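In: Predicted model and sequence below, questions to follow.
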Amino acid sequence: MNYISTIKLAAILGALTVAIGAFGAHGLAATLEQFGRTATFETAVKYQFYHALAIFMVGLLQAKLPHAKILDTAIYAFLAGIIIFSGSLYVLSTTGVTWLGAITPIGGVAFIAGWIMVFLGAKPNAKS
């Protein structure tokens, strides 16, 4: 993935995060209160936004280090984390389906893996 595509992905994810957060605060308030999951929903939004910003940062790194292919993998790890971590929390918060909490940590592991890949890729002449 080139840096322009990465930055565009981050922008889309950022806009989506703001929309989801606003919808949760206004359109889903009663549902979130019904299931007692307002804080859970807010955690999902925060982590999605943090990692949309992380993807943006990786795009900037890709512009400087175009041969660091491990940064591509970091993007996919962050994206998987958003889908699994935040996605499972969104569903849990709005449906009360608690078994989804069991897969949430998989998304957390994807986030951690993404950050490790950023660490490994953020060096001059990174070839991996």
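Out: Yes, it's here.

In: rest of the way, CA atoms for contacts and neighbours
Out: Fine.

In: in this protein, which residue is closest to the centre?
Out: The structure's the chain has its C-alpha centroid closest to Ile82; by C-alpha atoms, centre = their mean the separation is 3.2 Å.

In: Below is structure B, check it against A:
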Amino acid sequence: MARFIIAGINGAIAVAAGASGAHGKWAEHLDEIGRLDQWQTGVHYQMVHAVVLLVLALAIRVMPDSRAARIAFALIFAGVFLFSGSLYVLCMTDVSKWGAVTPFGGLSMIAGWIACCFCSKRQK
């Protein structure tokens, strides 16, 4: 149940972040400091991976013994937190050092995708 909540919250945050980056004063601020593209990248990756988290939550429910699915879920969740989260903080603070965190999130998401390759283990 918690995995479905995590996936849903990630999707909701992505929609809210996308809307705030597209409308009003926050959008103007992001455009003024030249960070709108980075904000949108964070939103895009978070939304795509919210769907992936939902699919993995379903896979774990169907295959509760799948260690690979649980590992993939954890890695992708951590990756989204680090990747999109660091981009959001970078854009909110305009402190470039936050960009150093972003690649670690990317690596975690890549590792999560690789773990997905092992989710189809046949049950006997």
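Out: Now that the structure is in, tell me what you want to look at. Just so it is clear, the structure is predicted and the values come from calculations on it, not from any experiment.

In: Got a TM-score for the pair?
Out: The TM-score (TM-score structural alignment, normalised by the length of the second structure) is 0.90; 123 aligned residues with a C-alpha RMSD of 1.6 Å.

In: OK, contacts around the residue nearest to the centre of the first structure?
Out: Ile82 of the first structure makes contact with Tyr47, Gln48, His51, Gly107, Phe111 under the criterion C-alpha atoms under 8 Å, 6 or more residues apart in numbering.

In: One more: Tyr47 of the first structure?
Out: Ile82, Ser86 are the contacts of Tyr47 of the first structure under C-alpha under 8 Å, 6+ apart.

In: Kindly report the same for Gly107 of the first structure.
Out: With C-alpha under 8 Å, 6+ apart as the criterion, the residues that contact Gly107 of the first structure are Ala80, Gly81, Ile82, Ile83, Ile84, Phe85, Ser86.

In: Which member of those residues is positioned nearest Thr38 of the first structure?
Out: When the contacts of Gly107 of the first structure are compared for distance to Thr38 of the first structure (C-alpha to C-alpha), Ser86 wins out at 13.4 Å.

In: Tell me the residue in the second structure aligned with that closest one.
Out: If you follow Ser86 of the first structure across to the second structure using TM-score structural alignment, you land on Ser84.

In: right, and that match touches Thr102 too?
Out: Yes - using C-alpha atoms under 8 Å, Ser84 of the second structure is in contact with Thr102, at 7.4 Å.

In: out of the two, which sits in the busier spot?
Out: Taking neighbours as other C-alpha atoms under 10 Å, Ser84 of the second structure and Thr102 compare with Ser84 leading, 26 against 21.

In: Just give the nearest non-adjacent residue to the more buried one, would you?
Out: Across the structure, with C-alpha to C-alpha, 6 or more residues apart in numbering as the measure, the residue nearest Ser84 of the second structure apart from its sequence neighbours is Gly42 (4.2 Å).
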